[in-house]
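> Pasting a predicted model and its sequence here:
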Amino acid sequence: MRTHVTDHPLIAHKLTTLRDRSTDSPTFRRLVDELVTLLAYEATRDVRVAPVDVETPVAPARGVRLIAPKPLVVPILRAGLGMLDGMVRLLPTAEVGFLGMVRDEGTLMASMYATRLPDDLSNRQCYVLDPMLATGGTLAAAIKLLADRGARDVTAICLLAAPEGLARLEESLAELHLPVTVVTAGVDERLNEHGYIVPGLGDAGDRLYGTV
């Protein structure tokens, strides 16, 4: 597993405003949208393309285009939905699947309640959207499901990650033999006793949708 922590002043600026408890939900949603698009540039560095010839108004030119099968973007409900627009803005031709997952706040274990994915993901590049990589259980379960359906490689885009979550994710996926990359705006100090990232930014779903 590879972890890429972005290093860009605009990303750091937007993340700082997201952390601020005084940032209201409309501003939080807009900043998440903008931040995901910036992270997506890093996450799609290895997206598959093929050479193509085009005619400019002046002369022929050689370029590249995305090739089939199309990338699959998979937001994890509910908070991952707040990241979807920012991702498909960069990859408008990508297909979108959905995973509904919930974490038991007592055991911190993730369970799945909804799946809307193609049955066959052979040779597909998948991009999973999950704002907070905290304990790592939710993301590990999602990636294992994609692997079971034949995904070629998986990139997870997270606003923030905890060291414990990254370690658990790497351990959980060690036997998959699937290329996995985590792209995040930051790795914070630790998890608290409730499984929240510290200092973090709170519950991303609540802050996105105004439920507190």
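Ah, there it is.
> From here on, just use CA atoms for contacts and neighbour counts.
Noted.
> Which SSE is immediately downstream of the helix ranked longest in the chain?
What stands out as the longest helix in the chain, according to DSSP state H, is helix 25-43. Sequence-wise, the next helix or strand downstream of helix 25-43 (DSSP states H and E) is strand 49-55.
> next SSE after that following strand?
Next element after strand 49-55 (DSSP H and E): strand 60-66.
> hang on, isn't residue 205 packed against residue 79?
Yes. Proximity of residue 205 to residue 79 meets the contact threshold set by CA atoms under 8 Å, at 4.4 Å.
> which one of those two has more residues nearby?
residue 79 (21 against 18; other CA atoms under 10 Å).
> my hunch is that the more buried one is in a helix, does that hold up?
No. Judged by DSSP: H, G, I helix; E, B strand; the rest coil, residue 79 forms no part of a helix; its state is coil.
> contacting residues for it?
130-131, 204-205, 208 (CA atoms under 8 Å, 6 or more residues apart in numbering).
> and here's the other structure:
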Amino acid sequence: MHLTVLDHPLVDHKLTLLRDKNTPSSEFRELVKELVTLEAYEATRNLSTTEKTVATPVGVAHGKKLNESPRPMVVPILRAGLGMLDGMMALLPMAEVGFLGLKRNEATLDIITYAQRLPEDLTGRECFLLDPMLATGGSLATAVHYLHDRGASKITAIDILAAKPGLERLEKEVRPEIDFSVVVCGVDDELNEHGYIIPGLGDAGDRLYGVVD
């Protein structure tokens, strides 16, 4: 597993605002979008390209273009991951979008898959998993193996915040043959007894969309 923690004043500033419990949902959503776009710049660094020559108004330029096939796959983990989709697609509009519904049993912390909308065959495709919080790591490990079992060649998780225990779990549980990376804006040390990141930013889904009973 390769971990990238963004180190930039803009990221630090926006993440601090995101953590603030007084930040309203409308501003919270916009901050998530902005942070994901900044993360996407780093996460897409190794996308495959081909040489391309274009005519400028005054000459010929030799450049590069992203390969159109196979298309990258962006996979938000429902529901909180949906709040990250616009920020990712702003930078990668040619990508295809799939969805994966995972939830955590709050009593046992086991991961339950309740929905999916993905191609059966992801052979050769680079996939980007979106989930604001990498807490226990259980949901992300499940999602990574789900995509790899369908043939994904490279998987990159984009998270706003990660907890050290979750990252340690991924190091142990994600199969070593998987080409897997994680990009985050920050890393916190602890989880509480309910599996929430401390100090974190609270429940990202609730802060994006409101409390669901």
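Good, I have the coordinates. Just so we're clear, the structure is a prediction, and the values are computed from it rather than from any experiment.
> follow-up on the earlier one: what helices or strands is the longest helix of structure 1 leaning on?
Here helix 25-43 of structure 1 touches helix 9-19, helix 81-90, strand 153-158, strand 180-184, helix 204-209, going by 3 or more CA pairs under 8 Å, 6 or more residues apart in numbering; DSSP states H and E.
> which of these is buried the deepest?
strand 153-158 (a mean of 24; mean count of other CA atoms under 10 Å).
> Next, work out how far apart the spatially closest residue to residue 79 of structure 2 that is not a sequence neighbour and residue 29 of structure 2 are.
Of all residues not flanking residue 79 of structure 2 in the chain, residue 205 sits nearest, at 6.5 Å (CA to CA, 6 or more residues apart in numbering). For residue 205 of structure 2, the distance to residue 29 of structure 2 (CA to CA, to the nearest Å) stands at 10 Å.
> I figured residue 74 of structure 2 was touching residue 129, is that so?
Yes. Applying CA under 8 Å as the test, residue 74 of structure 2 and residue 129 come out as touching, 6.2 Å apart.
> neighbour-wise, which of these two wins?
The neighbour comparison of residue 74 of structure 2 against residue 129 (other CA under 10 Å) goes to residue 129, with 26 against 23.
> Please name the residues that touch residue 161 of structure 2.
Residue 161 of structure 2 neighbours (CA under 8 Å, 6+ apart): 132-134, 184-188, 200.
> what's the answer for residue 124 of structure 1, then?
69-72, 150-153.
> let's see 7 Å
69, 71-72, 151-152 (CA atoms under 7 Å, 6 or more residues apart in numbering).
> measure it to residue 96 of structure 1 for me?
Taking CA to CA, one finds residue 124 of structure 1 at 12 Å from residue 96 of structure 1.
> Now for these two: what residues contact both?
Common neighbours of residue 124 of structure 1 and residue 96 (CA under 7 Å, 6+ apart) are residue 72.
> re the thing from before, any chance of CSV for the helices and strands packed on helix 25-43 of structure 1, columns distance to residue 51 of structure 1?
Listed next are the helices and strands packed on helix 25-43 of structure 1 as CSV, based on distance: least, CA to CA, whole Å:
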stretch, distance to residue 51 of structure 1
helix 9-19, 31
helix 81-90, 19
strand 153-158, 21
strand 180-184, 25
helix 204-209, 40
